[in-house]
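Asks: sequence? don't have it. structure:
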């Protein structure tokens, strides 16, 4: 009989190996191991707690409901630290098709809270400082809900959520609540373009007319890299509030095409959404699939972003945080519109954990090569030889004394990468006006100086 305990899942290790002795020979053994630490009662209150029996029942239900058969082995092992006895250990085994092992892991990850592994005691001081700082910032800025994830040396070393995803219904901002990335989506679009560059399907120096037809004459010689870096000089397809000009996407395109360009290509940095709407069309045409499917298959799937999706305030997205803003009426709902054709500039909804996983996949070369990353993170040169403000989909915050690049969106979501430090901080909030890019550097300092003894 299983001993009923309230547990916080603290670490996750996944090992996949060949199992030639099993029948059939092609079967593979997958070990998913969770280590549980009950040392900190306060931490238990902040994180999701799951009774051991419930974990086992969930695993049984998800495997049975997906018709998995006895060809490969999936084993869940729960172990306990801090003086736990052998009676506190439990193992449950289920079998799945070898070709469906990845599906099994996705199903399990949706049913049980997972936190990436870290060494005991490593970064504890930095994590505590980050925790205290975030809670103070949330109180000072009156941020309803927030997720944070910290990547150091290609490992997620800190991941927590605070506050409420929906105030009126008292819904906690748990780690699997989806938050919008808004314009931080452009970093994913930048990676997508570099994937097509590596495949020989896109040339950053090519004019738009090489890939898109029926463009206004003044748009045809603009280079792909100038779209990525917002140096195209094109008029914006959205109004100052971010809504499509003319009230809908078709009217917005008609209005943009009728306008004169704001400046010659390469003359100046000028942020707008037209650039990324055109990039979505290039990705769709050269990738031979819709933009959102390309991102899902070539990035979400590879990085293990199983919750990531696309949408805005008007789409029915499950487990999505409600967005708020402080107005003259007090705290109010904040609605934003991103039509399908503009998703490349701001449509992703996901979690801080998943953005962290994506950054790890990027760092490890699982999405694009290191050479492509360097190119993507290099500021685009203007016609006068000076650096622009963006590289290929990423704001370049600074180049000296160390490089800092970012994804920033909606005045409520941000991640900053410090490549020389092998550090990245992801903060997602549901408050328009939170501007997490402004306080992320404060959090980063805790980890730059953290004890890294193994």
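Replies: Nice, thanks for sending it over. Remember, predicted model here, so these are calculated numbers, not experimental data.
Asks: drop to CA atoms for contacts and neighbour counts, all remaining ones
Replies: Fine.
Asks: can you show me the helices along the protein?
Replies: Here the chain has its helices, by DSSP state H, at 41-46, 52-65, 101-111, 124-141, 185-198, 224-228, 249-258, 274-287, 291-295, 301-303, 343-346, 352-363, 370-376, 440-448.
Asks: below is an additional structure, to be compared with the one above:
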């Protein structure tokens, strides 16, 4: 317990003394990332911080695998797990801004042949985990067990009852993002992967992001370990098939992800006014969700933030105030850990050093 609190105590001590210049910030964040790695049993880390489009920090810690001597670098590729959902969310927001759909549309308005119980589920309910759809896969011995094709997903689940009435609660779900994939393919008349490339990767020049594991240069792929592995890091063998790329099967670098989130904040993918509207909490029947168009929303003092966890090992976060005139991006990638540290703890440990007001820095640890 004492060791786990060490990064927080180090961070709070530096927080109270303040970072007087960028050189000091570089040193502080490098120390913080190293302390996190030691305390939480993290083999590889890659961290990027951006303020208003300008990179404040880029740092890497560790090696590509526990049995490797090759250091993590700018071009190291990590599996990003559910952060992949933010690409699907962005494509969906683009379609909504173009007037090709509304998030309130029932999915059956755009996709035919779905089970009758799914007909009235809205796009917003799908991307905000309020659909009640059954989960399409199981996990056995840490491995994915599920259908081989997307059509088999539909066939295998069409007669299963919904887990709850749509929009009555939030329950994290992957199946909804498979329907979002189908929706995007229907709208653009091309594969989901090609749409991500055409609408996001190519326009932004993201050359270190891959939607198919087979295309990732193996020498640049960081080994994946389970979160909360215990005393020894255990290899993670959980990977979605290609049809799951809209839910959790993308591979990327910290810098590419920072460029993606930064471009989004700058209105290059979705206009800023629309983006701020999309980032309002999804409204359940009797409550308010902590998802907004698929992004996890929260606040830290005077700053709102949106982002997403990936595999309980990594996180991306965008912080902003009433508008997007001033913003910070924090990308904190790791390849697993020994003690189960939650990814928000990692991003918080960086966030506490970069926010300009002490209230928000301290509030980082209490929201």
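Replies: Perfect, I can see it now. Quick caveat: nothing in here was measured; it's all calculated off a predicted structure.
Asks: of all the helices of structure 1, which lies closest to residue 147 of structure 1?
Replies: In terms of Cα to Cα, the element of the helices of structure 1 nearest to residue 147 of structure 1 is helix 352-363, at 5.8 Å.
Asks: for that closest one, packing partners?
Replies: Here helix 352-363 of structure 1 touches strand 145-152, strand 155-166, helix 301-303, strand 423-429, going by 3 or more Cα pairs under 8 Å, 6 or more residues apart in numbering; DSSP states H and E.
Asks: need the contact partners of the shortest one.
Replies: Pointing back at helix 301-303 of structure 1 there. 354, 357-358, 360-361, 366-367 (Cα atoms under 8 Å, 6 or more residues apart in numbering).
Asks: so which of those comes closest to residue 439 of structure 1?
Replies: Of the contacts of helix 301-303 of structure 1, the one sitting nearest to residue 439 of structure 1 (Cα to Cα) turns out to be residue 354, at 20.6 Å.
Asks: relative to residue 389 of structure 1, how far out is the equivalent of residue 275 of structure 2 over in structure 1?
Replies: With TM-score structural alignment defining the correspondence, residue 275 of structure 2 maps onto residue 373 in structure 1. Taking Cα to Cα, to the nearest Å as the measure, residue 373 of structure 1 and residue 389 of structure 1 are separated by 17 Å.
Asks: likewise for residue 275 of structure 1?
Replies: 15 Å.
Asks: who has more neighbours, the two?
Replies: residue 275 (26 against 22; other Cα atoms under 10 Å).
Asks: I'd say that one and residue 234 touch.
Replies: Yes: counting by Cα atoms under 8 Å, residue 275 of structure 1 does reach residue 234; the two are 7.4 Å apart.
Asks: joint contacts of those two?
Replies: Counting by Cα under 8 Å, 6+ apart, nothing touches both residue 275 of structure 1 and residue 234.
Asks: just to revisit the earlier point, near the match of residue 275 of structure 2, how many other residues are there?
Replies: Neighbours around residue 373 of structure 1, by other Cα under 10 Å: 18.
Asks: same thing with the one 3 residues further on?
Replies: With neighbours defined by other Cα under 10 Å, the count for residue 376 of structure 1 comes to 25.
Asks: now residue 217 of structure 1
Replies: 9.
Asks: what residue of structure 2 matches up with it?
Replies: For residue 217 of structure 1, the residue aligned by TM-score structural alignment is residue 116.
Asks: and the aligned partner of residue 128 of structure 1 in structure 2, how far from residue 57 of structure 2?
Replies: Taking TM-score structural alignment, residue 128 of structure 1 has residue 27 as its aligned residue in structure 2. Using Cα to Cα, residue 27 of structure 2 is found at 10 Å from residue 57 of structure 2.
Asks: circling back to that earlier point, roughly how far apart are the match of residue 128 of structure 1 and residue 60 of structure 2?
Replies: Separation of residue 27 of structure 2 from residue 60 of structure 2 (Cα to Cα) stands at 13 Å.
Asks: hmm, back to that, want to throw the contacts of helix 301-303 of structure 1 into JSON lines with neighbour count and distance to residue 280 of structure 1?
Replies: Below are those laid out as JSON lines (neighbours: other Cα atoms under 10 Å; distance: Cα to Cα, whole Å):
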{"residue": "354", "neighbour count": "22", "distance to residue 280 of structure 1": "22"}
{"residue": "357", "neighbour count": "23", "distance to residue 280 of structure 1": "23"}
{"residue": "358", "neighbour count": "22", "distance to residue 280 of structure 1": "20"}
{"residue": "360", "neighbour count": "23", "distance to residue 280 of structure 1": "24"}
{"residue": "361", "neighbour count": "18", "distance to residue 280 of structure 1": "22"}
{"residue": "366", "neighbour count": "16", "distance to residue 280 of structure 1": "22"}
{"residue": "367", "neighbour count": "22", "distance to residue 280 of structure 1": "18"}
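Asks: out of those residues, which is nearest to residue 309 of structure 1?
Replies: Closest to residue 309 of structure 1, out of all of these and judged by Cα to Cα, is residue 354, at 11.3 Å.
Asks: isn't the closest one right up against residue 305?
Replies: Yes: assessed by Cα under 8 Å, residue 354 of structure 1 is found in contact with residue 305 at 5.2 Å.
Asks: give the aligned equivalent of residue 156 of structure 1 in structure 2.
Replies: So, by TM-score structural alignment, residue 156 of structure 1 is matched to residue 55.
Asks: burial check on that match, number of neighbours?
Replies: Neighbours around residue 55 of structure 2, by other Cα under 10 Å: 16.
Asks: same check, this time on the one 3 residues further on
Replies: Burial of residue 58 of structure 2, expressed as a neighbour count using other Cα under 10 Å, amounts to 17.
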